[in-house]
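Visitor: sequence first, predicted coordinates after that:
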Amino acid sequence: YWGGDLQGVIDKLDYLQSFGISAIWTTPLFEQVRSMTVGDTPRAPIHGYWTSDFKRINPRWMNDPSEKRLFDRDDTVFDTLLNTLHERGMKFVLDVVCNHSSPQTSEGKGKLYDDGKLVADFDNDVDHWYHHYGETVDWSDEWQVQNCELAGLATFNENNVLFRNYIKESIALWIRKGVDALRIDTVKHMPLWFWQEFNADMNVVNPNLFRFGEWIYNRPDDPTSVEYANKAGMSLLDFAWCTAVRRCLAQGDEGGFQLIQEVLDQDGNYLGATELVTFFENHDMPRFQSLGGSNEAMDLALVLLLTSRGVPCLYYGCEQYLHDDTDGGDDPYNRPMLEKWEPTEASRRIGILAKERKINQALQWGGQWPKWVDAESYVFLRRYRSSYCLVFLNRGEERTLNVENLDFPDGEHRCLITGQTVQIENGATEVTLPPMGVLVLTKRGRKVKATTVIRIQVNGAPTQPGDRLAVIGDCEELGRWDLRNAYELTCVNSNTWFGEIPLEASAGKVIGYKFVLLPADPNSPPRRENRAVRRHLVIPEGTAKWRDRWEE
């Protein structure tokens, strides 16, 4: 713990907004144990992950200790933080730990309270709130990972409905308080069925609540973590993308940008790859620059992060090139106090690209299509409907690239970062990139606007290159089953198509629809799904997301 509290966060919101930050994720705020751990190297429980009471806030972060009973009042510093964020159009992400409470300390192990009342004690577990199988020994054994202890932490027994009701009731209180999203710790240590139940209940509290979990070092070629991402009802932090970027840009791995594209080539394994949360450093690993990355490499990594598919997450201080390399930059030196607040090249780039992400739908919804990939340089296109973003990155020596088949509008385009102009003719261009050079070219299309906009996603359609996918239905906006007026979707990756359907006449009504595949070969007939018509109630106004799978 290096200092700071929630009032300090409020005081720095102007700074954060100055370079486009739109949401804040803090480590857990719950009241936690206060005594030191026992053993040869005692540790202090300041980080927030050793909760003692999920229905109270840690008074350390508040202006007055009486504010810890957060849900009996609406005048705490946390209320002020939420209100101030929302007034500014910003969001708050609450970090949640459902897997465990606390390790052995001088005051016991795993003592859990319900708004001040003791409900569970690992050493006197009469109601079986905890597992008692000892430490995890074999990390390849899924049963041990889900039932045994992680680093001596008292592990909750998710089979006990008393625990499940308690944790869901507790988190629901925070959501009703105004929390906008959840980051959920150590998700692989609890079974999939628990998360399905948990997320279903959180959806009832707030159907628009975004949730993403930490499955440490998940990969798209790991069936277990992919199954979680596809079936748990939440997204994941994209550790495979993170690892590839660190190897490419911080450590200078000879695989270079090809390492990153190898990860993205497997996006079709996911049902929602564009919702994975991307990052390249966090509080559990040495910072990017502690691995050897220069300021220029950080600048390059930030452009990659903010233009790639996924939801980008920045670790505080990256905009100031913050790092402390003591002991290799590992815990606690990866979490130093931020002491500089002036504009930098990093914060300039973040601000430019954060603004672009808000107005360019290619960066929000589009797929990521490689146009040039080798170890030293990377060119990719983001595209959605009539919106585009074309990115050139170079980590090596100055070089000239001749790139064709860009699928980007012809004409003269100006880079958002450098101001350099680039001429594209017949879908091709020649550019010279300096060392650590970047070019970001954009073209913004019109946003879909209507009384109600349905964001519809379908996975598993048996399309081939050149095929199109569309929605037909019984309402005016979907053509009344006339294929000539079907609403076409955009391909995101090999497994996902996406579109935004504007609804006026059908807002607030029940509509029926199906998907239809339109082959590239004009002599081939359309191919409709072989299933009964889907029926959905359209919300009266606003936006909603529907997720479907193609059915034969």
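Guide: Nice, thanks for sending it over.

Visitor: could you use CA atoms for every contact and neighbour count after this?
Guide: Noted.

Visitor: show the contacting residues for Leu441.
Guide: Residues touching Leu441, when contacts are defined by C-alpha atoms under 8 Å, 6 or more residues apart in numbering, comprise Cys389, Leu390, Val391, His413, Arg414, Cys415, Leu416.

Visitor: in strands, which of the residues you listed appear?
Guide: By the criterion of DSSP state E, membership of the contacts of Leu441 in strands covers Cys389, Leu390, Val391, His413, Arg414.

Visitor: going through the contacts of Leu441, which ones are buried?
Guide: Among those, those that count as buried by neighbour count (16 or more other C-alpha atoms under 10 Å) are Cys389, Leu390, Val391, His413, Cys415, Leu416.

Visitor: show me which pair in these is furthest apart.
Guide: In terms of C-alpha to C-alpha, the buried ones among the contacts of Leu441 reach their longest pairwise distance at Val391 and His413, which sit 12.0 Å apart.

Visitor: which among the ones in strands among the contacts of Leu441 gets closest to Cys148?
Guide: The shortest gap between Cys148 and any of the ones in strands among the contacts of Leu441 belongs to Val391, at 45.4 Å (C-alpha to C-alpha).

Visitor: you'd agree that closest one is up against Val440?
Guide: Yes. Shown here, Val391 and Val440 form a contact pair, counting by C-alpha atoms under 8 Å, at 4.7 Å.

Visitor: wasn't Gly252 part of a helix?
Guide: No. With the criterion set as DSSP: H, G, I helix; E, B strand; the rest coil, the secondary structure at Gly252 is coil rather than a helix.

Visitor: circling back to that earlier point, can you add distance to Gly366 and give the ones in strands among the contacts of Leu441 back as CSV?
Guide: Putting those into CSV (distance: C-alpha to C-alpha, whole Å) gives the following:
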residue, distance to Gly366
Cys389, 9
Leu390, 12
Val391, 13
His413, 20
Arg414, 21
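
Visitor: which stretches in the stretch 301-450 of the chain count as helices?
Guide: Under the criterion DSSP state H, counting those that start in this stretch, the stretch 301-450 of the chain carries helices at the ranges 345-359, 361-365.

Visitor: pasting the second one now:
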Amino acid sequence: MKYWWAEAAVIMSLLVRSTCAASADDWTKRAIYQVMTDRFAIGNGSSPNCDTSKRAYCGGNWQGIIGELDYIQNMGFDAVWISPVVENVQGQTTEGEAYHGYWPQNINALNSNFGSADDLKSLSKALHDRGMYLMVDVVVNHLVANPTNTTNVFPETFDYSQLQPFGGQNSFHTQCFISDYNNQTDVEQCWLGDAGLPLLDLDTENSTVVSTMYNWVKNLVSEYSIDGLRVDTAKHIRQDFWPDFTSNAGVYTVGEVLIGNVTYAAPYTNGLSSVLDYPTYYAVYNAFVNGTSGNISAIAEMVTQAQNQYNHGTFTLIVKNAMTWPFINDGIPILYYGQEQGYQGGNDPANREALWSSGFNEDNKPLLTHVKTLNAARKQAISANSNFLTTKTTFITQQDSTTLAVSKPPFLTLLTNVGSASGSSAKWSVPSDAKVFSGGETLVDVLTCDTYLWTIITASTISLLSQSVLAASAEDWTKRSIYQVRHRRRISSQLRHECMPKYCGGSWQGIINKLDCIQNMGFDAVWISTIAENVQGGIAVGSEAYHGYWMDLSNALHQRGMYLMVDIVVTSLTAPTISNSFRLFPTAAIRWIKFFPRVSHLGLQQSDRRRAMPARGFQFITSYSGCQRINSTVVSTLST
């Protein structure tokens, strides 16, 4: 018995409230690609070396993003989140240059390192021409100016005239650095940063400051046709500031509330359209990054708590096992640039690599392919199920502490943190009373599209067994030559048989023994007869009882670089022995014969069915949309 191997990756999540800005419904259908403008792409196509340790500008700009929109859109993303666009503190500071955009100095001017006003408008138009959205990061909490005194005098003095449009000390809270994060007054009115680089905290209790910020965000959104805002350091401003801010912006707002406490974070959705779901992020990080020592059940606990706390529990999360999570869970998936290229990241500044060093290569990039598949699957789920975006995620309890089964129709997702070490395995069980499936539904693995789940007689629960299999596309198959065998008649373990229409001793082990012969003839794919239980003398008989363990054949073929094709008759039999049970078989392709109507065919022999129901040809799956089945339930596996 084989199982899926688990891997890991990193991604972010959102929690969305039920009463949002006007465009919230549109945003929930989107998938967001986050770029750091200075590190994504350069408009002239150059690719200079970028040493992240220097914390300096490397040359990325808005024209560079325009030039690589094909790259972003080809992955399935339809929204782009860019760095803050306003003018930042100039030159070197104790923490390097403000290449990231989070040290604003003049909110009425643009950051000239990223381009001109026309460039930003061109980016907005280029996105909209493609039907994509523009999200801009904004910093409302603070501005930055270098201290004018250098003798460690406290409080420090600054040239407030640099800080536009405010220009006076009375627009800022009195200097004090946050010392107690359990004290909300400290969090909201004291300063971030340190004496070397203080972030001057705007006095958002000051009515002039408040009206200035409200007017600024309204003009910014209007001038550059912005579709959504990500709001930096939202928890450092009083909560009752945010409703009118969102109203004046008139677009979807996503707040950064950096804390692992759901109860603390949830109220911010009363003023902002959504918040980044850091509470569940930490649970997923601990579950997957810490491997088998992580507590995967904590994800379910945190999600359930969040659904009870937030006005509308919609969000997504991180870490390649967990990379699937944001696309099948509640909320809007966000991918941080470079993840798809396998960038290692780390703490600041290591997580701010230049993407142009990858050449924007899309070949032989398993994570990029993974993301593309997940985006396609999510869009298909939205299209197929009108309730997908509003149905809450539910968890199906597993006895194995390293596994988690997650239901969000039409998705069933299987998570594990067992890792990819030799001998690692995982098994999931979905009881029939979980009401995840209906009898006769076909389940499709959206990550490979060549692994299927279908109805088998026996058992009273749905067991989902994992297997990492060869992902064979239509293009792969066109290069193959197929050798067809009927194992029950043609090849036995010892010799060939000529026999009447009955079981004559052929087996999967017999095929294994003859693989040299098949391969020496130049064939690199084998098409075998159906492996499901068949009717013999009016009694349901398991194929394994006659032919041995077919998984041995699957493994033997894949070890030789050969493909396995399985003949399958999908029936809806009505007999006392039939129940809602499913098995997962790792096949490179399946030959569909025909779907029988929901009537008994127990009286037909296999040979009669083949003559009565001729083959419709081959259907090879290359993408999720290609393997869609009407009214099907989708299985999302978590490894490649």
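Guide: Cool, got the structure. The model shown is predicted, which means the values in this text are computed figures rather than measured ones.

Visitor: quick one: TM-score?
Guide: After superposition, the two chains reach a TM-score (TM-score structural alignment, normalised by the length of structure 1) of 0.65; 382 aligned residues with a C-alpha RMSD of 2.6 Å.

Visitor: hmm, back to that, and which of the ones in strands among the contacts of Leu441 of structure 1 is nearest Ala172 of structure 1?
Guide: Of these, the one sitting nearest to Ala172 of structure 1 (C-alpha to C-alpha) turns out to be Cys389, at 38.6 Å.

Visitor: how many neighbours does the nearest residue to that closest one once chain neighbours are set aside have?
Guide: Once flanking residues are discounted, Cys389 of structure 1 sits nearest to Thr442: 4.4 Å by C-alpha to C-alpha, 6 or more residues apart in numbering. Taking other C-alpha atoms under 10 Å as the neighbour definition, Thr442 of structure 1 ends up with a count of 24.

Visitor: my guess is Thr442 of structure 1 meets Leu390, correct?
Guide: Yes. Assessed by C-alpha under 8 Å, Thr442 of structure 1 is found in contact with Leu390 at 6.3 Å.

Visitor: related to what we said a few turns ago, how about the residue nearest to Cys389 of structure 1, what does it touch?
Guide: Ser387, Tyr388, Cys389, Leu390, His413, Cys415, Leu416.

Visitor: which one of these is nearest Glu214 of structure 1?
Guide: Nearest to Glu214 of structure 1 among those, counting by C-alpha to C-alpha, is Cys389 at 29.1 Å.

Visitor: tell me the residue in structure 2 aligned with Tyr315 of structure 1.
Guide: Tyr315 of structure 1 is assigned Tyr336 in structure 2 as its aligned equivalent, the criterion being TM-score structural alignment.

Visitor: quick check: closest non-adjacent residue to that match.
Guide: With C-alpha to C-alpha, 6+ apart, the residue lying closest to Tyr336 of structure 2 is Gln34, at 4.8 Å.

Visitor: and if you look at Leu69 of structure 2?
Guide: Of all residues beyond its chain neighbours, the one nearest Leu69 of structure 2 is Leu127 (7.8 Å), with distances taken as C-alpha to C-alpha, 6+ apart.

Visitor: do Gly89 of structure 1 as well
Guide: Nearest to Gly89 of structure 1 is Ser22, by C-alpha to C-alpha, 6+ apart, at 7.3 Å.

Visitor: and for the one you found, the neighbour number?
Guide: Burial of Ser22 of structure 1 is recorded as 16 neighbouring residues (other C-alpha under 10 Å).

Visitor: which residue in structure 2 lines up with it?
Guide: Matched across to structure 2, Ser22 of structure 1 falls on Asp78, judged by TM-score structural alignment.

Visitor: please apply the same query to Gln420 of structure 1.
Guide: Going residue by residue (TM-score structural alignment), Gln420 of structure 1 aligns to Thr451.

Visitor: quick check, that match in contact with Pro586.
Guide: Yes. At 5.0 Å, Thr451 of structure 2 and Pro586 qualify as touching, with contact defined as C-alpha under 8 Å.

Visitor: which neighbours do the two have in common?
Guide: Counting by C-alpha under 8 Å, 6+ apart, the shared contacts of Thr451 of structure 2 and Pro586 are Val469.

Visitor: which residues of the stretch 451-552 of structure 1 fall in strands?
Guide: If DSSP state E, counting those that start in this stretch is used as the criterion, the strands of the stretch 451-552 of structure 1 fall at 452-459, 468-473, 487-488, 490-493, 496-503, 510-518, 527-528, 534-537, 542-549.

Visitor: trace the fourth one over to structure 2 and give me the residue numbers.
Guide: Matched against structure 2 by TM-score structural alignment, strand 490-493 of structure 1 finds no partner residues.

Visitor: now for that strand, which elements pack on it?
Guide: For strand 490-493 of structure 1, the elements it packs on are strand 367-373, strand 496-503, judged by 3 or more C-alpha pairs under 8 Å, 6 or more residues apart in numbering; DSSP states H and E.
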